[in-house]
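K.L.:
sharing a model that was predicted from the sequence below.
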Amino acid sequence: MYPANFDGMPDGKDPPIRVLLAEDDFLIRLDFADSLRSQGFEVVEVSSADEGMELLKFHVSFNLVITDLNMPGRTDGVGLAKFVRNLTTKTGIVLVSSEPRPSEPELFDLVLRKPVWDLGARIKHLIGKAGYGD
């Protein structure tokens, strides 16, 4: 993994898009992370919104946050999205949940309903349209 302030590759290529993946179900998180990595994303996995917020508190930066809605801990995916939005508007936020609709959908750039197949390809399409890797 690159340091949080890394801004370029030694060969002049752009660094990979860094994704924070917050999902409490281990098997789903494993599937999502593998799918994202197969598309060239750098993925940091956490099992709760609380863990994701701890990383963000220490200024670890991400181009994109992908979160489940309901997770164990003090906060959920909506709380994580609010925390990210308070830090920056440049980070894209994707909700992937079995819930039909989040309480505050305006926090999310994309809402996907589980089950989601080939998440990496869907996210790569979003990145291309929105430019979160820029």
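P.N.:
Right, received. Where do you want to start? Residues are numbered from 1 along each chain as shown.

K.L.:
contacts, neighbours, all on C-alpha from now
P.N.:
Will do.

K.L.:
distance between the ends of stretch 110-120?
P.N.:
14 Å (CA to CA, to the nearest Å).

K.L.:
the spatially closest residue to residue 80 that is not a sequence neighbour: neighbour count?
P.N.:
Spatially, and ignoring its direct neighbours in sequence, residue 80 is nearest to residue 49 (5.5 Å; CA to CA, 6 or more residues apart in numbering). Residue 49 has 28 neighbouring residues, counting by other CA atoms under 10 Å.

K.L.:
alongside the first one, take a look at this:
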Amino acid sequence: MPRRSEPELIHARICTLLQRGVQGVARRQGALVIGTLRLHPQERSVTWRGSAVELPTTEMRVLEVLMRFAGETLSREELSQRVRGRTLDPDDRSIDVAVSKLRSKFFDPAYGAKKIKTVWGKGYTLNPGAWQN
């Protein structure tokens, strides 16, 4: 098999990194990282653009689940099951409230609410491309 030239190797590495970024979350020393958003589950800490962001437990867990499944749509019920370990009561709006608060804390005029999208009739998805700056 012929060896690849240096530009071909660099191109292959860039393609691999871009593919990882689109597919999900990078894991660095136990942290979940998407662009400028970093969550350390064990330390219960979140930084965005290098600044610490204080989150209550429910918001932290919702963000962690959305980051682990970045780019995938998760229903309110699935989020509740993964965050709280129980099914969602039909009148329970806690997941919606947590998502709303996360959107306000991570608001960026360039992206608006596109960082965490509502997929009508399906649920929520975290858009990994919107966290790059």
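P.N.:
Happy to help now that I have it. Bear in mind that the values here come from a model prediction, so they are computed numbers and not experimental data.

K.L.:
next, the TM-score between them, please.
P.N.:
Once superposed, the chains reach a TM-score of 0.27 (TM-score structural alignment, normalised by the length of the second structure), with 67 aligned residues with a CA RMSD of 5.1 Å.

K.L.:
picking that back up, quick one: the residue nearest to residue 80 of the first structure from residue 97 of the first structure, how far?
P.N.:
Taking CA to CA, one finds residue 49 of the first structure at 14 Å from residue 97 of the first structure.

K.L.:
which strands or helices does the helix or strand that contains residue 44 of the first structure pack on?
P.N.:
Using DSSP states H and E, residue 44 of the first structure sits within strand 42-46. With contacts taken as 3 or more CA pairs under 8 Å, 6 or more residues apart in numbering; DSSP states H and E, strand 42-46 of the first structure sits against strand 18-22, helix 26-38.

K.L.:
where do the helices of the first structure begin and end?
P.N.:
Along the first structure, counting by DSSP state H, helices occupy 26-38, 49-57, 77-87, 119-130.

K.L.:
turn these into JSON lines, including distance to residue 19 of the first structure.
P.N.:
Below are the helices of the first structure laid out as JSON lines (distance: least, CA to CA, whole Å):
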{"stretch": "helix 26-38", "distance to residue 19 of the first structure": "9"}
{"stretch": "helix 49-57", "distance to residue 19 of the first structure": "11"}
{"stretch": "helix 77-87", "distance to residue 19 of the first structure": "13"}
{"stretch": "helix 119-130", "distance to residue 19 of the first structure": "10"}
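
K.L.:
out of these, which is closest to residue 64 of the first structure?
P.N.:
Closest approach to residue 64 of the first structure among these (CA to CA): helix 119-130, 8.8 Å.

K.L.:
could you list the buried residues of that closest one?
P.N.:
119, 120, 123, 124, 126, 127 (16 or more other CA atoms under 10 Å).

K.L.:
how about the first one, what does it touch?
P.N.:
It stands for residue 119 of the first structure. 32, 35, 36 (CA atoms under 8 Å, 6 or more residues apart in numbering).

K.L.:
and the first one, how far from residue 18 of the first structure?
P.N.:
What it means is residue 32 of the first structure. Residue 32 of the first structure is 14 Å from residue 18 of the first structure, by CA to CA.
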